[in-house]
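Chemist: Give me coordinates for this.
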Amino acid sequence: MSTSSNHRSWVASANGHPDFPLQNLPLGVFSRPGLSKRGGVAIGDMILDLRAALEVGFFNGAARDAAEAASRDQLNDFFALGASARQALRSELLHLLDESSPQLARLRPLADSVLHPMAECEMHVPARIGDYTDFYVGIHHAMNVGKLFRPDNPLLPNYKYVPIGYHGRASTICISETAVKRPNGQTLAPGATVPEFGPSKRLDYELEMGVWIGPGNAMGEAIAIGDAAQHIAGFCLLNDWSARDLQAWEYQPLGPFLSKSFATSISAWVVTAEALAPFRRAQPARPEGDPQPLPYLLDAADQQGGALDIELEVLLFTPQMKEQGLAPHRLALSNTQNMYWTVAQMVAHHSVNGCKLQPGDLLGTGTLSGPHAGQFGSLLEMSDGGKNAIALPSGESRRFLENGDEVIFRARCQREGFASIGFGECRGILLGA
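Modeler: Have a look, this model is predicted:
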């Protein structure tokens, strides 16, 4: 299952593709006119139709069983099969789609029947999401936000002991390019003693990664930290849209509610753990004086290779920028190495009380800001709580999002000697309330 940059595909657009070369092979659910929802694999500018590929005999053995599960109108059944099925399907796809495949003479004539132009397809949420949990593992974001409310004590005492999270709303998770309406709700204006009702005036984005759960656990049985990686099916980009003024009024004592539940956008493709293997890194060492994680959250292998090196980018595209013919403007560049807790620690903590995780559950990492200006994953941080305007190349400025603004997330993995891979985009345009 080579991820070397030397391997090329007979699907020409995959070679040198910024997101979907042969070495990536992410899975998603798509449809097109005359074609019902079904599972597919991104390869360059094309989608390999797994259902059609099965019909013409692309797969055998374990790979066939995996492809059959992944070809349905949701990936839950495929996620439930676990790592061995993912690896079998990936191995077969790498073999079949390689330009040096021994089966090339048989496969090329079938290309038109199994490959669809991505531009002609509609993408869908990849799985039926039973539950959604949003974590808070980006320590720089936690520090920056904490300073706005508690300048002398930005992190609460539990942060370095517990992977903080809350249960979100799965019903309003939407696929990239879905328009998002500005939410209505209660807000308390500065100096006021009673709240008012109306559209949020402080609408924000949050730069996060999404984590898809594979095989779950039985209720009452925890997932051990050393086994947690086996329960992770893949990753996506996630925009946790946030109404900051609604949140400020509602979050005490139980946390976010209407300020988050109106919409969460995700990218369409599930990038597997196998595709990300070359971009594994050691978890950054904790600062001197920080507590060691409790034993149920500490595993040597996870500390040595449980972090990921994924570059994360936020861009803003306003209506005026579009009218002026300008490109989307980069607001931030960050990295998943800014996570204080690993994904395995998130999974282990989530289940340690016996909570039942299920295939297709989705976890958000929390906002992944870096420590410096230009690396902040939200406008709340960039504008210092709305105090400072952010200048845009169009001559406009922003403290928070305005109607018509389009937020774009991108992510890329790069390492010398390996093909770079990406996640596609997570886009969302903000409409009026």
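Chemist: C-alpha only now, for contacts and for neighbours.
Modeler: OK.
Chemist: show me where the chain has helices.
Modeler: Secondary structure of the chain by DSSP state H: the helices cover 50-55, 61-70, 76-81, 83-97, 104-107, 111-114, 139-149, 244-250, 258-261, 300-305, 319-323, 343-351, 379-382.
Chemist: ranges for the strands of the stretch 101-250 of the chain?
Modeler: In the stretch 101-250 of the chain, the segments counted as strands under DSSP state E, counting those that start in this stretch are 115-117, 122-124, 132-135, 165-167, 173-175, 180-181, 184-187, 196-199, 203-204, 207-213, 232-239, 242-243.
Chemist: re earlier: can you tell which of the helices of the chain is closest to F400?
Modeler: Checking the helices of the chain against F400 by CA to CA gives helix 379-382 as the closest, at 6.1 Å.
Chemist: Could you give the number of residues near F197?
Modeler: Using other CA atoms under 10 Å, F197 has 11 other residues around it.
Chemist: Ok, I43 next?
Modeler: Close neighbours of I43, defined as other CA under 10 Å, add up to 28.
Chemist: Would you mind measuring from it to F79?
Modeler: As for I43, its distance to F79 is 20 Å (criterion: CA to CA, to the nearest Å).
Chemist: show me what contacts I390?
Modeler: Going by CA atoms under 8 Å, 6 or more residues apart in numbering, I390 touches M382, S383, S397, R398, R399.
Chemist: Which of the residues you listed ranks first by neighbour count?
Modeler: Greatest neighbour count in those, by other CA under 10 Å, goes to M382: 23 neighbours.
Chemist: Against A389, how distant is it?
Modeler: M382 is 9 Å from A389, by CA to CA.
Chemist: of all the helices of the chain, which lies closest to G165?
Modeler: Closest to G165 of those is helix 343-351 (CA to CA; 8.5 Å).
Chemist: Farthest pair within the contacts of I390?
Modeler: Farthest pair in the contacts of I390, by CA to CA: M382 and S397, 12.1 Å.
Chemist: before we move on, the earlier item: among the helices of the chain, which is nearest P190?
Modeler: helix 244-250 (10.4 Å).
Chemist: What is the closest one packed up against?
Modeler: Here helix 244-250 touches strand 184-187, strand 203-204, helix 258-261, going by 3 or more CA pairs under 8 Å, 6 or more residues apart in numbering; DSSP states H and E.
Chemist: As JSON lines, these with mean neighbour count and distance to H350 would be great.
Modeler: Shown next, in JSON lines, are the helices and strands packed on helix 244-250 (neighbours: other CA atoms under 10 Å; distance: least, CA to CA, whole Å):
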{"stretch": "strand 184-187", "mean neighbour count": "20", "distance to H350": "30"}
{"stretch": "strand 203-204", "mean neighbour count": "22", "distance to H350": "27"}
{"stretch": "helix 258-261", "mean neighbour count": "21", "distance to H350": "20"}
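Chemist: Alongside the first, I'd like the structure of this one:
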Amino acid sequence: MTTSWLDLPADHPFGLATLPYGVFSTAADPRRRVGVRVGDHVLDAAAAAEQAGMESGVCWDRPSLNDFLSRGHHAWAAARAWLVEVLSDPMYRDAVEPHLLPVADVTMHLPFEVADYVDFYASEHHASNVGRIFRPDSEPLTPNWKHLPIGYHGRAGTVVVSGTDIVRPCGQRKAPSDPAPTFGPSRRLDIETELGFVVGGATPLGQPVPIDEAVEHLFGVVLLNDWSARDIQAWEYVPLGPFLGKSFGTSISAWVVPMAALEAAHVPLPGQDPQPLDYLRGDEGSVFGLDIHCEVRVNGTAVSRPEYADMYWSPTQMLAHLSVNGASLRDGDLFGSGTISGADRQTRGCLLELTWSGQEPVTLEDGTTRAFLEDGDTVTITGWAPGPDGARIGLGEVTGTIRPAFE
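Modeler: Reported below is the predicted structural model:
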């Protein structure tokens, strides 16, 4: 394992095996620019590159990662190799160390400008549970579910960085026993524990991305909370799917972990039957799952520990399907995996499943119970993955607090 002159602990989640990217500012310098997390510090990437003689580092002197995303996978690989070199070779210490800032002294911002946002539905366990809850008299999975990665287009403008408060949404609600719909704040506000995939390397309109090339457009991952108003969603989603029940807010972690940091976390998919169509199959290595472990806390109480390895569809399959009709990719596209859920109750990634639509509330450490979120509740999702040579890859956290509806 490569070691750093920073003398980082071997098990630090933000060691040289991780090196995630984000956008930060400081009180002394309010300019937003790209930083790299290393240990308990943030490297001012552009300033360090200039000092160390790396001319292409100018793409980091930007208020978002989008310029860097546009450079493509070869540039991403070269930048990562350079970062490992300057953080491990003592020869660069004098040039780099002055640009390391304590993480406690920086303010983190949305790491990239979200071009488009798509949310998938890639967990068989989650889709089956939701089907049983929403359609108890029908088959839990729709006939198309195992043939294609189902998704919907969300609202890019309401993607926010971790730590941003979420205002309880208002909309139409109609319980099955209600004679007519009513309007007001959501009474069944929920979370969805997801992984978000950040896309770079724009493509022309009309040109699909083959599955064997899809990984070249996957820059990295964020933790993602797809906040969901279940009562609004249940009334509106037939026949066209989620709309206002989802579009009021989506939170992502401040750090984008490169896909290169997750190579040791690749695992086989649980198994796909029937076999997908050719455009979703790919060569060996181009279709994979990820051994990522998540934890969900509500007001400090751990309520769920979802496992991403349980997901049915690969991120490369989702990207290939997203573009197979000729839809173009844009630098800064974001797509969510859909709720990460497993076969056991403690691995269900949303309150709808955990409480079985409110029938089995969870108990928090303060003795209170929750069927769905209350005003003032804070939800925090964390994650990690195994790295090379026993390293631990940290995914940071995504957190948000519910504020009362704006009425």
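Chemist: For the two chains, what TM-score is obtained?
Modeler: TM-score of the superposed chains, computed with TM-score structural alignment, normalised by the length of the second structure, equals 0.96; 403 aligned residues with a CA RMSD of 1.5 Å.
Chemist: CSV please, covering the helices of the first structure and showing distance to R281 of the first structure.
Modeler: Below are the helices of the first structure laid out as CSV (distance: least, CA to CA, whole Å):
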stretch, distance to R281 of the first structure
helix 50-55, 32
helix 61-70, 28
helix 76-81, 24
helix 83-97, 20
helix 104-107, 36
helix 111-114, 36
helix 139-149, 18
helix 244-250, 34
helix 258-261, 31
helix 300-305, 5
helix 319-323, 38
helix 343-351, 12
helix 379-382, 27
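Chemist: out of the ones you listed, nearest to L27 of the first structure?
Modeler: Comparing those by CA to CA, helix 61-70 comes nearest, at 8.0 Å.
Chemist: Pull out the buried residues from the closest one.
Modeler: For helix 61-70 of the first structure, the neighbour count (16 or more other CA atoms under 10 Å) marks A62, A63, R64, D65, A66, A67, E68, A69, A70 as buried.
Chemist: now do stretch 242-257 of the first structure
Modeler: Neighbour-count burial for stretch 242-257 of the first structure, counted by 16+ other CA under 10 Å, picks out S242, A243, R244, D245, L246, Q247, W249, E250, P256, F257.
Chemist: Next: stretch 265-279 of the first structure.
Modeler: 265-276, 278-279.
Chemist: Likewise for stretch 349-359 of the first structure?
Modeler: For stretch 349-359 of the first structure, the buried set under the neighbour-count rule, 16+ other CA under 10 Å, comprises H349, H350, S351, V352, C355, K356, L357, Q358, P359.
Chemist: ok, now stretch 309-319 of the first structure?
Modeler: By 16+ other CA under 10 Å, the buried positions in stretch 309-319 of the first structure come out as D309, I310, E311, L312, E313, V314, L315, L316, F317, T318.
Chemist: Can you find the partner of the fifth one in the second structure?
Modeler: Spelled out, that is E313 of the first structure. Using TM-score structural alignment, the partner of E313 of the first structure in the second structure is E295.
Chemist: rewinding a little: so for C236 of the first structure, which of the helices of the first structure sits nearest?
Modeler: Among the helices of the first structure, helix 343-351 comes nearest to C236 of the first structure, with 12.9 Å by CA to CA.
Chemist: The closest one corresponds to what range in the second structure?
Modeler: Using TM-score structural alignment, helix 343-351 of the first structure lines up with residues 315-323 of the second structure.
Chemist: and what of stretch 122-132 of the first structure?
Modeler: Under the criterion TM-score structural alignment, stretch 122-132 of the first structure matches residues 107-117.
Chemist: Distance-wise, check D331 of the second structure relative to Y117 of the second structure.
Modeler: According to CA to CA, D331 of the second structure and Y117 of the second structure sit 12 Å apart.
Chemist: Determine which two of the buried residues of stretch 265-279 of the first structure are furthest apart.
Modeler: S265 and P278 (27.0 Å).
Chemist: Quote the end-to-end distance of stretch 417-428 of the first structure.
Modeler: 34 Å.
Chemist: just how off-centre is it within its chain?
Modeler: 11 Å (CA atoms, centre = their mean, to the nearest Å).
Chemist: Same question for that stretch: list its buried residues.
Modeler: Quick answer for stretch 417-428 of the first structure (16+ other CA under 10 Å): F418, A419, S420, I421, G422, F423, G424, E425, C426, R427, G428.
Chemist: so that stretch matches what in the second structure?
Modeler: Here stretch 417-428 of the first structure aligns to the second structure at residues 389-400, judged by TM-score structural alignment.
Chemist: how much space between the residue of the second structure most remote from its centre and A104 of the second structure?
Modeler: Checked against the mean C-alpha position of the second structure, the extreme residue using CA atoms, centre = their mean is P179, at a distance of 38.8 Å. Noted for P179 of the second structure: a distance of 53 Å to A104 of the second structure, by CA to CA.
Chemist: Packing partners of the longest strand belonging to the second structure?
Modeler: Longest strand of the second structure, by residue count under DSSP state E: strand 392-403. Secondary-structure packing of strand 392-403 of the second structure (3+ CA pairs under 8 Å, 6+ apart): strand 166-167, strand 218-225, strand 250-252, strand 378-386.
Chemist: Let me know which of the ones you listed is the nearest to A47 of the second structure.
Modeler: The closest of those to A47 of the second structure is strand 218-225. By CA to CA, the value is 22.4 Å.
Chemist: So what does A52 of the first structure match up with in the second structure?
Modeler: Using TM-score structural alignment, the partner of A52 of the first structure in the second structure is A47.
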